[in-house]
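# okay, sequence plus prediction incoming.
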Amino acid sequence: MSKKNVRYIGLICCLGCSLSLLAQVPQLTIEQGDSLILDLGGQIPDGTAIRWERSSNLSSWSPVPPSNSPVMRFLPAAPQYFRSRITKPDCPAYYTDTVQVNLLKNWSGTGSKLNAGRSYIIPYVSSSAGLITDEKGSLTEWTNVNRKAVWYLYQQAGRYDLNFILTLTNRSTRDFVMTCSPAFAGLDFEPVTRDFSYTGIGKKDSVWMISTTFPKTGYYRYELESKNNAGTIIISDLLVKGYSTPDKPITVAPHTTDYLSSPSVHLHYSSTAPNTSGKVNDWIYQEVLVPDSAVSPIATYWESIGFEGGYMGLQHNGENHKRILFSVWDQIDADYYARIGRSCPADSLVSLVDKGDNIHANAFGNEGTGGQSYFADARTWTEGYPVKFLFNVRKDEADCSICTSGKKPTVILSAWYCAYEPGNAPEGIPEEMKGWKYIASWRRPFVNNYQEGTGSFLENFGWSNGHLVRKGYYYNTWAHNATTNTWNHFNHCYGSNTDGATGQRIDYEHGISTDSEHADKFYMLSGGYGNTRKQSSYTLPLKTIDQFPYLKNLELKPFADRVDQALVAEQELKDLLNSVKDKSAWTLKYYSSQAATGEGSNGFARLIIDGKKDTYWHSQWQSGGSTFPHILVFDMAEEQTLHGVVFTLSGGSDRFMKDISIGVSNTFSGSSTGTNTQATNDANWTNAWAGDTPDSGSYYLPFDQPVTSRYIRLKIRSGWGNGDPNIRINELDVF
């Protein structure tokens, strides 16, 4: 009884009147009891006579049924050779290439079934059009012949067969090229390429792809090219069978890595100078250099200054999209409270104190929760130009609803960056992007200490290009001692990483650069599936601040003054929130959209005025969704004099409103939803405020002059979510 079918396609090289032989007889290895299926592939011209033959010694051949069929099925009992004799009416008879079939009754093997979607697409582009991979599924929608699929498999020394489980439209023929090559030098393996055609049968089929023999253990790269896009193809699985000899046992099954994203690499800094330990540092400075575009792929984070409760650094987020990021974590995971349906204790959350011009600020989740602030532009930073970072900790306190004293200890965490010095910037960088730029200040509760050390990491946050190399240099790392008022050089560090276990990714490096141009710099590298250089801990020569005049001459007072200014702005907003008008008598009069389903108990327009910061309105996104503009009208019960509005939002930039107007009126009538020209016609409203709002989770918008009215209208024309019409607002207040 056969255990499985093994199909070999592409015996024939020519159906014309000439014969093209392979330089080497291809080999196929199957297990005892497997059924062998040999397939000529392609379309057979009318009048062609086909006779299958087999031999044990390449000299004596005997026929194998059936006759005149392009497909032969056979159950081998011993190793044999197979070929096909082709006869056409106007041509002499000739033979196809011969395939050698080995039987594995005397071998031991380990097999693996792998998701075909655990592959990379080359050349890498941020769009998946033309070929789609799914890390936990299949490879599908292969319509672009210029895109190829690549798998990296960890394989021990031995012999291997690779089969695909695929489905191709019945009678559609695809031409493929499969190439197997070593992922890095030193594996002593020459690349092997196989060209073949496959004709679909309209259902799942097992197709042999390539056989290889590897002399050494390591990662091997399999590249599949589709020369045409005939039919609809789904490649669901890779079947890899490895066979060992007694002196080369296979103990680890061939497999892809657990993580297709490249390893995360970390540096942990300290100083060899005496008396520099402890939580004594109120300022930290560092520079980061991404050397060139070849090691700067999309979905990379070069984290610079890591601190207790957060980090900052630079990111490559997409085509024409780079960021400088500064994030601070809550003391609790707010997502957990949302999952269990409990109100989150607000006293344990971070809060934005203030932010710089053109800085986006919002809450984040999914990896803990907290607040993030960033500047985003195509020219935020440039490869080859170092980015300077400065971080400050200031001890403070704040009101606390759960503390006996009514106060809680906090720290004010502030950050700045300098991507371009005025005299050293690429052509075309505007003046406003040069020099030191303030990012933001965040208040983190229940902490009241300075920083001890700092750390950096290099991360790939998108698995689809985890095969690409990313690299960064980290240097001039200094910490300012708040007690002694001195700068100390962090000249020592040790590294760590994810992955690295047997059979997992080892393509990472950290240490002191050996490049002559960057010999005084720590560096990290990740990706490429290479056999990389490893170090554990490393020390640079210790410097005094006199040896780094740039930082010695950097005046800290303007930076400290900006934190003072931020605290003033925070207090102004607090005073406004304490003076907002009572909304208990307010009613919702009109809404153009609301998420009545899909948001649990949230989503309703009335929740914008319920006085609770943890409930929210959401525009309709189910049942066809909704489009801009979104319009909401509220009745304040009586005429009131207004000086401005305060918004509390959540959901991040993708849910923040952008272009809005605040209208006022003393009359309103008509339906509460649907068609209502009183609500939608701008001529019925007097604009009190109009323009783009901050990309932030809370802010106030003062009116140019006070207005008196009973009805207030919010009209939302766009959001910060790149055309996404979904908007989320927790609370609207007026003062």
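That came through, no problem. Residues are numbered from 1 along each chain as shown.
# switch to C-alpha atoms for all contacts and neighbour counts from now on
Will do.
# can you map out the strands along the stretch 151-300 of the chain?
All strands of the stretch 151-300 of the chain, identified by DSSP state E, counting those that start in this stretch, fall at 158-168, 173-182, 192-199, 205-214, 218-226, 233-244, 265-270, 281-289, 300-307.
# can you put these in TSV and add mean neighbour count?
Formatted as TSV, the strands of the stretch 151-300 of the chain follow (neighbours: other Cα atoms under 10 Å):
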stretch	mean neighbour count
strand 158-168	21
strand 173-182	19
strand 192-199	17
strand 205-214	19
strand 218-226	22
strand 233-244	21
strand 265-270	22
strand 281-289	24
strand 300-307	25
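# excluding chain neighbours, what is closest to the spatially most central residue of the chain?
Nearest to the mean C-alpha position of the chain, counting by Cα atoms, centre = their mean, stands residue 462 at 2.3 Å. Ranked by Cα to Cα, 6 or more residues apart in numbering and with sequence neighbours excluded, the top spatial neighbour of residue 462 is residue 299, at 5.3 Å.
# what about versus this one:
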Amino acid sequence: MIKKIKYYKRSVYIFLIASICVSACNSGKKNTDFDNDNKLELSIAIPSGGNSWVINNTQQDAVLVQDSGIHDWTSFDDVIRTYFHTKSTGELHLGLTIKSEEGPATIRVTVGDITKDVTITNTEYQNIDIGIFNITTAGYNFIEIQGLKKTGRYIGDINEVLIGGTATTKGVSFVPNDFSFYFGRRGPSVHLNYTLPEGKDIIYFYNEITVPQEEDVIGSFFMANGFGEGYFGMQVNSDTERRILFSVWSPFVTDDPSTIPDDQKIILLGKGEGVTAGNFGGEGSGGQSYKVFDWKAGNTYKFLLKGEPSTNDSTDYTAFFYAPEENEWKLIASFKRPHTTTYLKRFHSFLENFNPHTGNISRKGTYANQWVYDTTGKWHEITNAKFTADNTARDNARLDYKGGVEGNAFFMKNCGFFNENTTINSEFSRNPNGIIPTIDLSVLPKVKSK
């Protein structure tokens, strides 16, 4: 699920978001210390398009937040936030590159417990000084912007957020113009790469996932059983739909499945009841299957993947899913991958957000009780993993990613602009359970031809 793109490094970034928190703004202190005759130090320009969210309405976020900035802003109810990360505290000088539509518009800007109401009269983009605010805690902070009055249909357009002052002198973080706004707004993806027993041919990989209450955020992919040629896990696709997803990449590398030669296409061998199967593209290409299933936060779900060499230089991969609500193993799908002769390898799990409109909300999953089964009929428990992350994290575009061990389970967490941070390439060890999965492999659902 991780698309490889080119990123550009920058040593510091900042995330900003405009927000409209009416109660917070009205209850905060008004900024009366700023004199318009004093010149602010505004040396850092943050593109609002890559760093802002409408936090109370994801549908509005899809309309207002564009690559070029904040546009089509009509409602006083919209809560727009811009998050930023500072390494120090102190004064924050703040300005906006902004314009109104037809005449004066009034906005309210809040940082911490200080608010300032500003009237915008220019109808072409100008740099407007907002004022001086206080950053009292290093790490992620946010700016809130609320529309109060407008003359035309739109409140205004915001191109950049301008900052400076002592709070920024030790470094700030944001998604710059030469970084992918799409991936910056999605947030960092994090992975667990499992340590396998040496010298064993592995035919089954078993894993369990529990998503804590309120961590099942739209756009989340809790991937359980990743392997060298594909992935298997569960997603939150919308308010009304969740899926169990199993995919296998074609050996022919392309983002367009229509270009795959016939002899390198993934072949569907069979699928379970209620499973949809087809092709996918855009992030590599191959065969994909999914079952719409309303899995619940707080419940533990079990994943079992089988992989073994087959005839004519190919390998068959089969995915099984166990839900406590149904109390039995279900077949998701079985795929044949040509030009591949291998047992299962490169086991991993990941947590990613595939919806940029929810990249401001944190999500977390626990990954527990990993086991593999070799060709001699022996189970081996996996208790060690390395924590890694994608380029959004590695290039410091987003700093809100974390992983580790809780009890006898691994966990991963990302997005939401929290301040705890785990060093990439950290190695973890969980306590072994010592309880072999109670699965009668001989009575698993049989693969029926499509």
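Sure thing, it's come through. Fair warning: this is a prediction, and the values are worked out from it, not measured in the lab.
# any idea what the TM-score comes out to?
The TM-score (TM-score structural alignment, normalised by the length of the second structure) is 0.83; 411 aligned residues with a Cα RMSD of 2.8 Å.
# could you point out which element follows the lengthiest helix in the first structure?
Longest helix of the first structure, by residue count under DSSP state H: helix 557-578. Moving toward the C-terminus from helix 557-578 of the first structure, the next helix or strand (DSSP states H and E) is strand 587-591.
# which part of the second structure matches that following strand?
Under TM-score structural alignment, strand 587-591 of the first structure corresponds to no residues of the second structure.
# kindly report the same for stretch 309-321 of the first structure.
Counting by TM-score structural alignment, stretch 309-321 of the first structure sits on residues 229-241 of the second structure.
# what residues does the matching stretch touch?
Contact with stretch 229-241 of the second structure is made by 216-226, 242-250, 292-294, 303, 319, as judged by Cα atoms under 8 Å, 6 or more residues apart in numbering.
# just the buried residues of these.
Neighbour counting over those (16 or more other Cα atoms under 10 Å) leaves 216-226, 242-250, 292-293, 303, 319 as the buried ones.
# could you dump the strands of the stretch 151-300 of the first structure to CSV with distance to residue 525 of the first structure?
Output for these, formatted as CSV (distance: least, Cα to Cα, whole Å):
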stretch, distance to residue 525 of the first structure
strand 158-168, 30
strand 173-182, 20
strand 192-199, 29
strand 205-214, 27
strand 218-226, 18
strand 233-244, 30
strand 265-270, 7
strand 281-289, 12
strand 300-307, 10
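# can you say which of the ones you listed is nearest to residue 508 of the first structure?
strand 265-270 (6.9 Å; Cα to Cα).
# how big is the offset of that closest one relative to the second structure?
Compared with the second structure after fitting, strand 265-270 of the first structure has a mean deviation of 1.1 Å; criterion: mean Cα distance after the TM-score superposition for the first structure.
# and that strand, what does it pack onto?
Here strand 265-270 of the first structure touches strand 454-460, strand 492-497, strand 508-512, strand 522-526, going by 3 or more Cα pairs under 8 Å, 6 or more residues apart in numbering; DSSP states H and E.
# may I have the secondary structure class of the residue at the greatest distance from the centre of the second structure?
The centre of the second structure is farthest from one residue, residue 37, which by Cα atoms, centre = their mean lies 43.3 Å away. Classification of residue 37 of the second structure using DSSP: H, G, I helix; E, B strand; the rest coil returns coil.
# on that earlier part again, rebuild the helices and strands packed on strand 265-270 of the first structure as a markdown table, extending it with mean neighbour count.
Listed next are those as a markdown table, based on neighbours: other Cα under 10 Å:
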| stretch | mean neighbour count |
| --- | --- |
| strand 454-460 | 25 |
| strand 492-497 | 19 |
| strand 508-512 | 25 |
| strand 522-526 | 27 |
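# any chance of these in a markdown table, plus distance to residue 686 of the first structure?
A markdown table is the format used below for those (distance: least, Cα to Cα, whole Å):
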| stretch | distance to residue 686 of the first structure |
| --- | --- |
| strand 454-460 | 50 |
| strand 492-497 | 59 |
| strand 508-512 | 61 |
| strand 522-526 | 57 |
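# ends of stretch 144-153 of the first structure, what's the gap?
End-to-end distance of stretch 144-153 of the first structure (Cα to Cα, to the nearest Å): 24 Å.
# so where is it in the second structure?
Stretch 144-153 of the first structure maps onto residues 75-84 of the second structure, going by TM-score structural alignment.
# can you map out the strands along the stretch 401-550 of the first structure?
Going by DSSP E, counting those that start in this stretch, the stretch 401-550 of the first structure shows strands at 407-418, 437-445, 454-460, 470-481, 486-489, 492-497, 508-512, 522-526, 537-539.
# roughly how far apart are the residue lying closest to residue 588 of the first structure once chain neighbours are set aside and residue 591 of the first structure?
Nearest non-adjacent residue to residue 588 of the first structure, counting by Cα to Cα, 6+ apart: residue 634, 4.7 Å away. Between residue 634 of the first structure and residue 591 of the first structure the computed distance is 9 Å (Cα to Cα).
# coming back round to it: aligned partner of the residue nearest to the centre of the first structure in the second structure?
For residue 462 of the first structure, the aligned position in the second structure is residue 355, judged by TM-score structural alignment.
# go through stretch 270-282 of the second structure and flag the buried ones.
By neighbour count with 16+ other Cα under 10 Å, stretch 270-282 of the second structure contains the buried residues 270, 271, 272, 275, 277, 279, 280.
# filter those down to just the ones in strands.
270, 271, 275, 277, 279, 280 (DSSP state E).
# and which of the residues you listed is nearest residue 155 of the second structure?
Nearest to residue 155 of the second structure among these is residue 280, at 40.8 Å by Cα to Cα.
# ok, that closest one - contacts?
Residues near residue 280 of the second structure by Cα under 8 Å, 6+ apart: 257, 286, 287, 288.
# in a strand, the last one, correct?
Yes: residue assignment for residue 288 of the second structure, taken from three-state DSSP, places it within a strand.
# what do we get in the first structure for it?
Applying TM-score structural alignment, one finds that residue 288 of the second structure aligns to residue 372 in the first structure.
# does its match touch residue 362 like I think?
Yes: with contact defined as Cα atoms under 8 Å, residue 372 of the first structure and residue 362 form a contacting pair (5.6 Å).
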